[in-house]
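Trainee: Just to be clear, the model below is a prediction. Sequence and coordinates:
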Amino acid sequence: MKTRTVRRHRLVEHTIDGKTEMVLDKYNVDVPIPPRDWDRIVLAIVTAAAALIGIASITWSTASIGDLLARATIAPAAYAAAAVFDLVWLSCMALEWLARYDQERAKLPRRAGYWALAIAMVAVGAHGWIADQLAIGLVGAAVSGLAKAMWTVVLRHHAKPLDDLTQQWVDKQRAEAGGRLAMVSVRRELIRTEGLVEAERAALRTNPDADPDASGEPEKRPEPEALPKATGPMTIAEAIRTALSAGITDPDAVLRYVRRVADANAKEESVLRTLRSLRKSTA
């Protein structure tokens, strides 16, 4: 078995004149070299070949369809529009790949990719027919079809199919994650609203002339709605970051929010110290 030498480090005790210290000891060790993964190498080569085929398809289709469209408009606009034909079905295949663990979501980009491919092939064939070179047009249209077929085979080989029970489990996990992401924007909006109310109250407390009521009685304002409970456990630092991202800068408002969603017994000094530290790091 082939091996290779690797330099490693470890802490060892070293004593001089009766005083012991932990020092760094460097030593070499021979580790076995794993055999070549030929399956992975072949798959990488095939994927690279599919990428080259896709580039060739885009080049040919753009040149062919661009020459067709240039008969009715300027060349730069014609060739820019021609590049769209193959880029659309390639983008649809990329979206299909991203949805490989959700067959329902993958259906739409798959169907759209086939329609975009058909339109591109018809456009290439039409160019050959108009140029009195129908055979060349048909062969050129086949280039896009072969590129699509090659990418379909490669992506299917990369994809890992899921059984029905596993698919249901993945769908529920994705739904839960989506719900938590949706609550982020809702929570920020609520925090921002509460921060504005607190700032307005602070302004009224510091400005005695701000009371529009001649009787001198403070205007009764509805209490802000309570913030929803956090969807997951939050540390004091995370709660402070959330409050700052929502636009709350008043230390008292930040402290109240931290005690509400993170730690009801959070010390004011600790919260203010963390708040100052986060402000310095983001300044």
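Mentor: Sure thing, it's come through. Note that this is a predicted model, so its numbers are computed, not measured. Numbering: from 1, shown residues only.
Trainee: CA only for contacts and neighbour counts going forward, please
Mentor: Will do.
Trainee: wait, doesn't residue 134 sit right on residue 123?
Mentor: No - if you go by Cα atoms under 8 Å, residue 134 and residue 123 don't touch, sitting 11.9 Å apart.
Trainee: These two: which has the busier surroundings?
Mentor: Per other Cα atoms under 10 Å, whichever of residue 134 and residue 123 has more neighbours is residue 123, with 22 against 16.
Trainee: One more to weigh against that first structure:
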Amino acid sequence: MRTRTRTVQVPGTHTINGQTMPVIREQQIVEPVPPRDWDVLATRAAVTVIVVLTTFSVVWSTVSIARLLGGGWAATLAAATFDAAWIVTGVIAYLVRHQPDRRAVVDRGGWALVAVTVIALGVEGWRTSGLAAACAGAAVSLIAKGLWWMFDRATRAPLSSDDRQWLAGRRSQLGAQRALLAMQRQVAREQAQVAELAGSTPPDPDRPRGSTQVDLDPPQVDPTPALESTPTQPSPAPTAQVTAPQVDPRSTRQVDPTPAPGRPELHAVPDQVDPADLDRARAVVAALRRDQIAPSTEQIRRRMGIGRDRARACWLAIQADEADPARRTA
């Protein structure tokens, strides 16, 4: 038995003055040489020869068919398609080598493409050099395809009928799992999109695009004012000249330009308040108070589905209406 010496690295430890450190030592080992695998060598040699002959076939077919097509770079590219097509079918046949039904379809397609190449080479040889050249030239691609076919038949693993049925059943199970995974990925993507859309809030139609202003609710006004300790006497009418405010003619709410005696200005109530919005806002405020929820601009906006500016105007108008009778009573 033949042997060979090989150097290997072995981990170990080395101690000096009581200090131990890890080290790597080299060690020579003798091992038997395995016998030469002639099957593997023969397979490599056969594959190498077939690849070289296939390369010659591709070159010959490309040059001949390009000459048949009139020459030029475009004709050369088109001619290379003939042999490249049946070579690709050989690769596909190897991928489906354990699936007889699919393999049969691929094999028929490969032989059909080889027949097309052989016909094209025969026509080109008949035109240039006669029948003998046509037959010899057409046989080049046929020989290359035949070598690959015989190599596949010789190296293909034989399977019994039971083995093929078991393999087909197992492949069906794996295919079902792969299809299920693809469907689950698709459903996960759709659920993520739905969650993203559900989590987003609709934009405010009354706010200008690109605005970053933050709306704050106005301070809550106690509808029941504190009673004064002394009775209030009506104050004389002011003698100062008061300029009437500018009233929008489109406004439906009339503003008294002259302040009443003893009634200070409470809030700057907006001039334009839609009566329909104001009625709905009063109903919303009443419902919030029944539910023991503090009314605010945001609560009115959410329940009415309007913009913040319209909700704020309604809330200020309601506060002013609730505060005025209390002031007169006081």
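Mentor: Okay, I see it. The shown structure was predicted, so the numbers you read here are calculated from the model rather than taken from an experiment.
Trainee: Any idea what the TM-score is?
Mentor: TM-score of the superposed chains, computed with TM-score structural alignment, normalised by the length of the first structure, equals 0.66; 212 aligned residues with a Cα RMSD of 2.8 Å.
Trainee: related to what we said a few turns ago, overlap in contacts, residue 134 and residue 123 of the first structure.
Mentor: Jointly contacting residue 134 of the first structure and residue 123 under the rule Cα atoms under 8 Å, 6 or more residues apart in numbering is no residue at all.
Trainee: Quick check: stretch 172-179 of the second structure compared with the first structure, mean distance?
Mentor: Stretch 172-179 of the second structure, aligned to the first structure and superposed, deviates on average by 2.1 Å (mean Cα distance after the TM-score superposition for the first structure).
Trainee: can you tell me how far the residue nearest to residue 20 of the first structure when sequence neighbours are not counted sits from residue 22 of the first structure?
Mentor: Leaving aside its sequence neighbours, residue 20 of the first structure sits nearest to residue 14 (Cα to Cα, 6 or more residues apart in numbering; 5.4 Å). Distance, residue 14 of the first structure to residue 22 of the first structure, by Cα to Cα, to the nearest Å: 6 Å.
Trainee: Residue 100 of the first structure too?
Mentor: From residue 100 of the first structure across to residue 22 of the first structure, the span is 52 Å (Cα to Cα).
Trainee: same thing with residue 274 of the first structure?
Mentor: 34 Å.
Trainee: Which one of those two is surrounded by more residues?
Mentor: Using other Cα under 10 Å as the criterion, residue 274 of the first structure and residue 22 rank with residue 274 on top: 16 against 11.
Trainee: Quick check: the more buried one touching residue 237?
Mentor: Yes - using Cα under 8 Å, residue 274 of the first structure is in contact with residue 237, at 6.8 Å.
Trainee: what's residue 29 of the second structure in contact with, if anything?
Mentor: 5, 6, 7, 8.
Trainee: So which residues of the second structure form strands?
Mentor: Remark: strands assigned in the second structure by DSSP state E are 3-16, 19-32.
Trainee: mind checking which of those is nearest residue 327 of the second structure?
Mentor: The closest of these to residue 327 of the second structure is strand 19-32. By Cα to Cα, the value is 92.9 Å.
Trainee: tell me the angle the closest one makes with strand 3-16.
Mentor: Per axes from the mean of the first three to the mean of the last three Cα atoms, to 10 degrees, the angle that strand 19-32 of the second structure makes with strand 3-16 is 170 degrees.
Trainee: how big's the offset between strand 19-32 of the second structure and the first structure?
Mentor: Mean deviation for strand 19-32 of the second structure: 3.4 Å (mean Cα distance after the TM-score superposition for the first structure).
Trainee: Tell me the counterpart of residue 237 of the first structure in the second structure.
Mentor: Taking TM-score structural alignment, residue 237 of the first structure has no aligned residue in the second structure.
Trainee: Then residue 78 of the first structure?
Mentor: With TM-score structural alignment as the criterion, residue 78 of the first structure pairs with residue 75.
Trainee: Excluding covalently adjacent residues, which one is nearest to residue 123 of the first structure?
Mentor: With Cα to Cα, 6+ apart, the residue lying closest to residue 123 of the first structure is residue 65, at 6.3 Å.
Trainee: OK, contacts around the one you found?
Mentor: Contact analysis of residue 65 of the first structure by Cα under 8 Å, 6+ apart lists 78, 79, 82, 123, 124, 127.
Trainee: okay, which residue is most central for the first structure?
Mentor: Against the mean C-alpha coordinate of the first structure, by Cα atoms, centre = their mean, the closest residue is residue 98 at 11.2 Å.
Trainee: Residue in the second structure paired with it?
Mentor: So residue 98 of the first structure corresponds to residue 95, using TM-score structural alignment.
Trainee: how many neighbours does the match of residue 78 of the first structure have?
Mentor: Neighbours of residue 75 of the second structure (other Cα under 10 Å): 17.
Trainee: how about it, what does it touch?
Mentor: Neighbours of residue 75 of the second structure in contact, by Cα under 8 Å, 6+ apart: 65, 66, 67, 69.
Trainee: same check, this time on residue 55 of the second structure
Mentor: Contacts of residue 55 of the second structure by Cα under 8 Å, 6+ apart: none found.
Trainee: Also residue 32 of the second structure?
Mentor: The contact partners of residue 32 of the second structure, taken as Cα under 8 Å, 6+ apart, are 1, 2, 3, 4.
Trainee: change it to 6 Å
Mentor: Applying Cα atoms under 6 Å, 6 or more residues apart in numbering, one finds that residue 32 of the second structure lies in contact with 2, 3.
Trainee: quick revisit: nearest to residue 194 of the second structure, of the contacts of residue 29 of the second structure?
Mentor: The nearest member of the contacts of residue 29 of the second structure to residue 194 of the second structure, counting by Cα to Cα, is residue 8 at 60.3 Å.
Trainee: if I pick residue 9 of the first structure, what's in contact with it?
Mentor: Counting by Cα under 6 Å, 6+ apart, residue 9 of the first structure makes contact with 25, 26.
Trainee: make it 7 Å
Mentor: Each residue near residue 9 of the first structure by Cα atoms under 7 Å, 6 or more residues apart in numbering is listed here: 24, 25, 26, 27.
Trainee: of these, closest to residue 35 of the first structure?
Mentor: Within the contacts of residue 9 of the first structure, distances to residue 35 of the first structure taken as Cα to Cα reach their minimum at residue 27, with 25.1 Å.
Trainee: hang on, the closest one packs against residue 7?
Mentor: Yes - at 5.8 Å, residue 27 of the first structure counts as touching residue 7 under the criterion of Cα atoms under 7 Å.
Trainee: Residue 159 of the first structure maps to what in the second structure?
Mentor: Per TM-score structural alignment, residue 159 of the first structure is aligned with residue 156.
Trainee: burial measure for the closest residue to that match other than its chain neighbours, as a count.
Mentor: The shortest distance from residue 156 of the second structure to any non-neighbouring residue, by Cα to Cα, 6+ apart, is to residue 97 (7.9 Å). The local packing of residue 97 of the second structure (other Cα under 10 Å) involves 17 other residues.
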